[in-house]
Structures are given as C-alpha cells and as structure tokens.
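Peer 1: sequence? don't have it. structure:
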C-alpha cells in the first residue's frame, strides 16, 4: 500500500466506497488521516464500517464543511452533466476535491529513493481506445526483461494498493478521462496518449471537455517524455503544444497507417511493420504480422505506443520484439476464444464505441458480426465503411436491436436480441474462413452489468456450441 502523505490528523471525506474508494480510505488511514466515508449503498457502508471506518452522511453541509478535503470515486460526476450533491457542497464551501490518482502522485516518492541506483518511474497511459492493451503490453515487456513492474489504475490493482516500488521499479498506470479530469496532482515520468474518439461526452460536457480531461495528464505535471498518437487532429495539436520544435525528442509521435517524417523521434506501423526513426535515421523495424496477441491496425498502434514507452527506459528493440511474441492479449479485446471447422470466434466486447468497433472490424475478413446494445451518441455512420468492407452479415443484440439494425444501412442484419440466439445464428451461417466477431459498438448496460459480463456470455455460448473446442 502507498500511505497518503501530508494528511496526519486530517478529517478527509471519501465519497463512493467501491474498489478505489475503499482503497483510498485505507491509504488515508495508513497515512494518519481520519477518513469519513459515505456511499448511498448501505451494503458498501456496512463493509467500510466492518473495517472500522467512520461513516457519515456527506450530504449534510456541516459535515462537508468540517472536512480538510473530499476524495471522490471516478464514477461520481463532479461537473457534468451536473455535480453530485456532495461534490456541489464541497465546491460551494471551498473544500478541496480530489481523487485517488491525485493522492497517489503526491504520495509515491519516498526519501529512500535517494539511495536507489535507478529511481522508480511512472508510465501513465490514457486515450479513448487501446489504453488497457497498451498498459498491459508495457507491463508484459518489462516483466519479460526482468524489470520490477506493477500494473494499476483503471486496470490491475488500485493505484494506492500497489507496493512501494523498489530500485528501478516501474509503475504502469492506465488512466481514464474520469480519473485524469479530477486529480489535483498528475506527474508521470512518461505519459502516453493513444488516440481520441467521441466517448463519455455527457460526463465531460462535449468533445472539448473530453479532450481537455485527457490533456491534463500532459499539462498539469509536465512529463519528462510524452508519447502521442497523431492519427487525429487532437493528437497532432497535443504533440505540437508539448514540443519545442520538430527535433524535440521529448515528444515521440506514433501512428498506425501513415508514414511519419521529420527529424524528431517517430514510431509508426504501416502494412504490418513497426518502424522507429530518430534524428532522421531509421533505428529499428519489427514485423508485427505474426504476433498473435496483437492483430489488426489498432493493435499495431498499441504496439507502437508500448514500444516507444519501453524505448524511453532504454530497452533494446530486439528485446521488445521478443516480448511482443509472448503477449497473449487481454480478455474481451480481440480475444480469440475458439475455433471450429475453420471458423474463428473473437471476443471484442470492449469495443463499446463506434471507433473501437470499426477498428475491430478492420482487423478481420469475412466477419459474422455480433453487435448492438445501449447505443452511444453520434450514430453508427463512422463504422459503416469498415462494416461494408469486412462484414458478411450482422446479428444484432440488445433491447433496441431493431432500431440498431435499421441504422446498419447497406449491411445485411438479423435481429437476434439475445447473445445465445446471435451466436447460434452466426455459427449456423458461418463458412470456413469466416470470423464470428463480437464487437458491439455500444454499451452493455441494457442487458449486462458491464462489458466483461457480456464478453463472458459470448465465450460461454461459443464454448457450449463448439463442444469444448475453445482455446
């Protein structure tokens, strides 16, 4: 655990007692604070009380006013669409509002670091899509070379729940926009921006607020090195703002699909090959086409980001390349869950928005596409070109399946509503060489608690129908 520093004797509110909230309360107590906890869910309050934490209704103005600060869990809105009432009280009364990420960055460094041969590093990854795979891939590469590495944040362990890093240790954080938006301290050594596509727009007041939340990771603390995906205008703008000039190699520009040029530090993937250029010279080239855990152009972008992050730590290209080949990928992200009669079954339940689904569709040919769910803002138009090029037929699930199918203009679509029907129909239609792909392009909450549960259902249905042939 990372005890929170500078809080001894302070009464600090903790709003939301899910995983991150409860860990924050423990870390605050370890640092000598007095956490005052609250959650609207009685079961969550009972769990906190069972650990000896004081609970109090933080919706009372006098209670909030007695706090030194308020720590808010990521799922609780602090500004848009409207602030949570407790947060609103804190804002009105001038009580500082923070989250566990802010506590982490202000508490991680220790006087013992002065005795280390190599000071610990923090690599923080954000972006709309690919941040989980990128973070996990960096962690995998570091483990492959025997480097002390811990994976935390929006993936792996809670940030305050990790062990204090030792000599040369690396902490790899996946950070969502919910986490970067509120943190009062953001000081990674290396910051990674994968890409940007419309998502969580209600939570951030539109696309500008969403980008601003991501940008804070780079603007607040000033990382020593920034790795920026430049396939969208926002990434190009961010790289430009961070760089002192074309040759400034504190900014590494990455891309998937376009050749980058100039005197700076560049990593890009084209036609299945990752290439690194620095100071106008090619440094390395890696063939990604045979890497099973990183299929498709979107995963090649993830590979570029992870490669660049590890290069900033001094790892050699061939060492990174070897680690790529042993990376198994993450569940629910282009995960091959079975094969039967020449048909592959791929679980990409994490493709919850249009951009992620389009990238998943572009990674495979002859697709029997299972899609649908709780549609997000913006419609489906942006994925139709990829669907027309790669999809043989769509099988639509979700409570609004009929409407979703209508929006798939030009794509043959069958309304199936539930996962069992969709998998059975796709399997019945599939021919050798086809891929049955779950890439919903929608949230899961109309039928499932989360995208993991949806992906697990897909995997279970596939396993049941192919008779244990999944692997």
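Peer 2: Looks like it came in fine. Source: prediction; values computed, not measured.
Peer 1: only C-alpha atoms for contact and neighbour calcs from this point on.
Peer 2: OK.
Peer 1: residue 135 and residue 189, how far apart?
Peer 2: Counting by CA to CA, to the nearest Å, the separation of residue 135 from residue 189 is 15 Å.
Peer 1: quick one, which of these two is more surrounded?
Peer 2: residue 135 (29 against 18; other CA atoms under 10 Å).
Peer 1: got the contact list for that one?
Peer 2: Residue 135 sits next to 125, 151, 172, 173, 174, 306 when contact means CA atoms under 8 Å, 6 or more residues apart in numbering.
Peer 1: what subset of those residues is buried?
Peer 2: The neighbour count (16 or more other CA atoms under 10 Å) marks 125, 151, 172, 173, 174, 306 as buried among the contacts of residue 135.
Peer 1: next up, a structure to set beside the first:
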C-alpha cells in the first residue's frame, strides 16, 4: 500500500467504494487522514463499514463541513453527461475533488527517497485501444530484464494498492480517460499514448473532450519522455505540441501504418518488422511475425509503444526482443484458446468497439467471426474494410437480428447465445481458419463484463475441443 500523504489529521470524503475507492480509503487512513466514505450501493457501504470506516452521506446538510478533499472513483461521472450530485455538493462547498491516481502521484512524490540509490520511475500508458497489452508487455519485458517492476492502475491492482517501490523499481500504470481526467497530480517519468478512436463519448462530451482527457497526462504531467502513436490526427497534434523541434529526443513517435522520416526518434512497424530510427538512421529492428503473443498490426503497434517506453529507460534492443518472444498475451485480448484440426480459436472479448474488432479481424487471414452485443455509437461501418477475411459471422446478443442486418451481404447466422455460436462456428470451420470472438459491442446485454463474456467463449471452446 502507498499511504496517502498531505492529509494527516484531516477529513477526506471518499465517493464510490469499489476496488479503487476502498483502496483510497485504506491508503488515506494509513497516511493519518480520517476517511468519510459513501457509495450509492447499500452493499458497498456495508462492506466498508465492516472495515471500520465512517459512513457519511455527502448530500446530508453539513456533511462536507471541515472536509479537506473528496476522492472519487473513476466509474462515477464528474462532468458529463451529468455530474454526480455529491460532486456538485463538493463544488458548492469549495471542497477539491480528486481521485486515487492524483493521490498516488502526490504521495509517491512525497516519499522518503533517501534510501534509494536510484529513485523509482513511473511509466503511464493511455489510449483508446491496446493500452492494457502495452502496459503488460512493458512490465513483462522489465521483469525479463531483471528489473524490479509493478503493474497497476486500470489493469491489475489499484494504484494505491501497490507495494512501496524498492530501489530502481519501475511502476507501470495503465490509465483510462476517466482516471486521467480528474487527477489533480500527474507526474509520470515516461508517458505513452497508443491511439485514439471514439469511445466513452458520453462521459467526455464528445470526441474532443475524450481526447482532452487523454492529453492531460502529457500537458499536465510534463513527462521526461513521451511515446506517441501518430497514426491518427490527435496523436500527430499531440506529438507536435510536445516537441521543441524536429530532432527533440524527448519525443518518440510510433506508427504501425506509415514510414516516419526526419531527424527525430521514431519506432515503426511495417510488414511485421519493428524498426527504430534515430537522427535518420536505423538503430535496431525486430521481426514480430513469429511473436505468437502479439498477432496482427494492432499488436505490432502495441509492441512499438512498449519498445519506445523501454528504450526511453535505456533497455537494450536485444533484451527487448528476447522478452517479446516469451510474452503470452493478455486474457480476452487476442488470446489463443486452443487449436484443433488446423482451426485456431481466439478470444478477443475486449474488442468492445468497432475499431478494436476491425484490428482483431485484420490479424487473421480467414475468420469465423463471433460478434454482437450492445452496439456503441457510430454504427458498424468501420468494419467494412476488413470483412473480406470473414467467411461467416455468428451473431450473439439480445439484439442479434438487428446487429446481423447491419453486416450487409456477409454470410450471417443469428445464434443469440455463445454456446450456439461456438458450436456452429467450430462445426463449419475449415483448416486454416480462425474462430474469433471479437464482438464490436459491449457485453452488458448478456454479461456483467467483457471478462465474463470471454470466459463463456473459452468454456464453450473447451467443450468443443473435448469432443
């Protein structure tokens, strides 16, 4: 645990008592503060009360009197589409609103560094797609290189739940737009921006607000080094804003779609080859085509982002290449579940939007595609360029028929549930094809989350493989 500093003897309101909220309450208490906790769920309040926390409804008259700050869980809307009433109450009372990420950076910077020969460093990764894989890949490579490292944030444990870092340790954080947008302190040593595609637009008032939230990690944080994916206009804009000139070595540009030129520091992936270029000369290259845990162009982009962050720390290219080979991938993200008679079964349940699903489809030459669920804003038109590799779609979800109608002339079977979809796809798949779960939709019509959906897919595949 990282004890929260700066609030010794003060009252701090904690709104939301999920994983990050409870961790914040514990860390505040460990740092000498008095947490006053609340959640709209009676079950969550009961769990917090069993740990001895004081339950205080911030909407009660006088509840925020004498409160020094309020920390808010990332799932609670703080501006769009409408701020939670308790947050508006904090604004009215003049109480600063923060979150666990802000408390983390504030408290880590106040640590006792006298015992460290090499101070700990933080790599923070954000973006629309690929940030989990990129963060996990960075952590894996650091561990393989023999460096102490911890992985936290939107993946793994909460930022305040990590152990106090040891000498020379690297903390790798995956940070969502929700987490970045509200944090009052952001000071990573290396910050990574993978890409930007439309997502969570209701929470940020549109695409511009969504990008603005991501941009705060760089504009507010002032990292020593920035690794920026420039395959979208927002990334190119951000890179231009950060660079002091064409050869600014603090900026590492990343692309998986085009060759980058100029005197700067670039990492690109083309036709399966990662290439590092500095001052117009190639410094290193890695063949990614045989890295089983990183299939497809989208994962090659993730590899480039991870490579850039690792090179920013001075890790040698050959050390990174060796570590790439042993990376197994993440659950529910291009996860290879099994293989039978030349048919591969892949779980990409995390492909909850059109862009992520398109990238998953493009990673395999011939696909039996399991898709469907709660469709997001923007429709399915973004999938059209990659549907040529799809032999047939097997649609699940409560609105499966409506989803199927939007797939045009593609051969489609409305299956509704996962068991039928997997059984039908497996029965019809031919050698060389991939049965791929890449829903292009949210899971909440049938599942609690994408992990549960992915587990159902794996369970159904296990039944097929057992026959």
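Peer 2: Perfect, thanks for sending it. Please read all numbers here as calculations on a predicted model, not as lab measurements.
Peer 1: send over the TM-score of the superposed chains.
Peer 2: For this chain pair, the superposition-based TM-score is 0.99 by TM-score structural alignment, normalised by the length of the second structure; 467 aligned residues with a CA RMSD of 0.9 Å.
Peer 1: in strands, which of the contacts of residue 135 of the first structure fall?
Peer 2: 125, 151, 172, 173, 174 (DSSP state E).
Peer 1: ok, the last one to residue 323 of the first structure distance?
Peer 2: Okay, so that is residue 174 of the first structure. Look at residue 174 of the first structure and residue 323 of the first structure: by CA to CA, they are 20 Å apart.
Peer 1: swap in residue 122 of the first structure?
Peer 2: Noted for residue 122 of the first structure: a distance of 20 Å to residue 323 of the first structure, by CA to CA.
Peer 1: likewise residue 48 of the first structure?
Peer 2: In terms of CA to CA, residue 48 of the first structure sits 41 Å off from residue 323 of the first structure.
Peer 1: who's more crowded, these two?
Peer 2: Neighbours were counted for residue 48 of the first structure and for residue 323 using other CA under 10 Å; residue 48 has more, 22 against 18.
Peer 1: SS state for the most far-flung residue of the first structure relative to its centre?
Peer 2: Using CA atoms, centre = their mean, the residue of the first structure lying farthest from its centre is residue 62. It sits 37.4 Å away. Classification of residue 62 of the first structure using DSSP: H, G, I helix; E, B strand; the rest coil returns helix.
Peer 1: what does residue 185 of the second structure align to in the first structure?
Peer 2: When the first structure is aligned by TM-score structural alignment, residue 185 of the second structure is paired with residue 185.
Peer 1: nearest spatial neighbour of that match, skipping sequence neighbours?
Peer 2: Leaving aside its chain neighbours, residue 185 of the first structure sits nearest to residue 102 (4.5 Å; criterion: CA to CA, 6 or more residues apart in numbering).
Peer 1: the one you found: neighbour count?
Peer 2: Neighbours of residue 102 of the first structure (other CA under 10 Å): 20.
Peer 1: can you tell me how far the residue mapped onto residue 42 of the first structure from the second structure is from residue 144 of the second structure?
Peer 2: Superposed on the second structure with TM-score structural alignment, residue 42 of the first structure falls opposite residue 42. Taking CA to CA as the measure, residue 42 of the second structure falls 44 Å from residue 144 of the second structure.
Peer 1: neighbour count winner among the two?
Peer 2: residue 144 (17 against 10).
Peer 1: show me the contacts for the closest residue to the more buried one other than its chain neighbours.
Peer 2: Nearest non-adjacent residue to residue 144 of the second structure, counting by CA to CA, 6+ apart: residue 323, 5.9 Å away. Contacts for residue 323 of the second structure (CA under 8 Å, 6+ apart) come out as 140, 141, 144, 145.
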